[in-house]
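Chemist: Pasting the sequence and the predicted coordinates here, then a few questions.
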Amino acid sequence: MSDVSEHAGQAALSICEALLLAMNDRGLLPEHEIVGVLRNAAGTHENATGTEEEVQEHQSVASLINAIIAGGNSVRRV
């Protein structure tokens, strides 16, 4: 992955996490729905097909999303 793509991915992740936190803070989405959004995103990548390299990339993305869920990064848990 090029540096530009990697930086774009990191920026996108940061923006999405900030949006999820803001939606939770404003009461627009409860924690369980935010976790549901993340689980759906992870599932999409877990079930992706393609070349071996593409599947490995998707699995890495799914692992990252699942780590975010486990760590509670996108919701402020009390």
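Modeler: Structure's in. What do you need? This structure is a prediction, so every number in the text was calculated from the model and none was measured.
Chemist: contacts and neighbour counts: CA atoms only from here.
Modeler: Will do.
Chemist: which helices and strands sit right next to the longest helix seen in the chain?
Modeler: Scanning the chain for the longest helix, with DSSP state H as the assignment, gives helix 3-25. Helix 3-25 makes packing contacts with helix 31-46 when contacts are defined by 3 or more CA pairs under 8 Å, 6 or more residues apart in numbering; DSSP states H and E.
Chemist: this is the comparison structure:
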Amino acid sequence: MNPSANVAGLAALTICEALLLALNDHDILPEGEIMGLLRDAADSHANAPEASDASHPHAEVAALINKIIAGGNSVRRT
């Protein structure tokens, strides 16, 4: 089996989200730590030299993580 990059990326994102939710649900990592982890991940991609080109994968990944942080993240409890 040789999944496409999109399928592999979606699987990885789903697995990571499930892990973050479980870590929070079991009081292993508090929400603030999880949000910090997401911000660090976004920043590392945004600060890559290639990220100055908005169509580069680093810039796209940073934008996606920032969208998750801004409102689509089910880890955030409101």
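Modeler: Right, received. Where do you want to start? Computed from a prediction, not measured in an experiment: that's the story for all the values here.
Chemist: related to what we said a few turns ago, tell me the angle of the longest helix of structure 1 relative to helix 31-46?
Modeler: If you take axes from the mean of the first three to the mean of the last three CA atoms, to 10 degrees, helix 3-25 of structure 1 sits at 150 degrees to helix 31-46.
Chemist: chain center to helix 3-25 of structure 1, what's the gap?
Modeler: Relative to its parent chain, helix 3-25 of structure 1 has a centroid offset of 9 Å by CA atoms, centre = their mean, to the nearest Å.
Chemist: And for stretch 38-47 of structure 1?
Modeler: From the chain centre to the centre of stretch 38-47 of structure 1 is a distance of 9 Å (CA atoms, centre = their mean).
Chemist: what's the answer for stretch 35-55 of structure 1, then?
Modeler: Using CA atoms, centre = their mean, the offset of stretch 35-55 of structure 1 from its chain centre is 10 Å.
Chemist: cool, stretch 49-69 of structure 2 as well?
Modeler: Worked out by CA atoms, centre = their mean, stretch 49-69 of structure 2 lies 11 Å from the chain centre.
Chemist: quick revisit: now the longest helix of structure 1: buried residues?
Modeler: For helix 3-25 of structure 1, burial by neighbour count (16 or more other CA atoms under 10 Å) applies to 17, 20-24.
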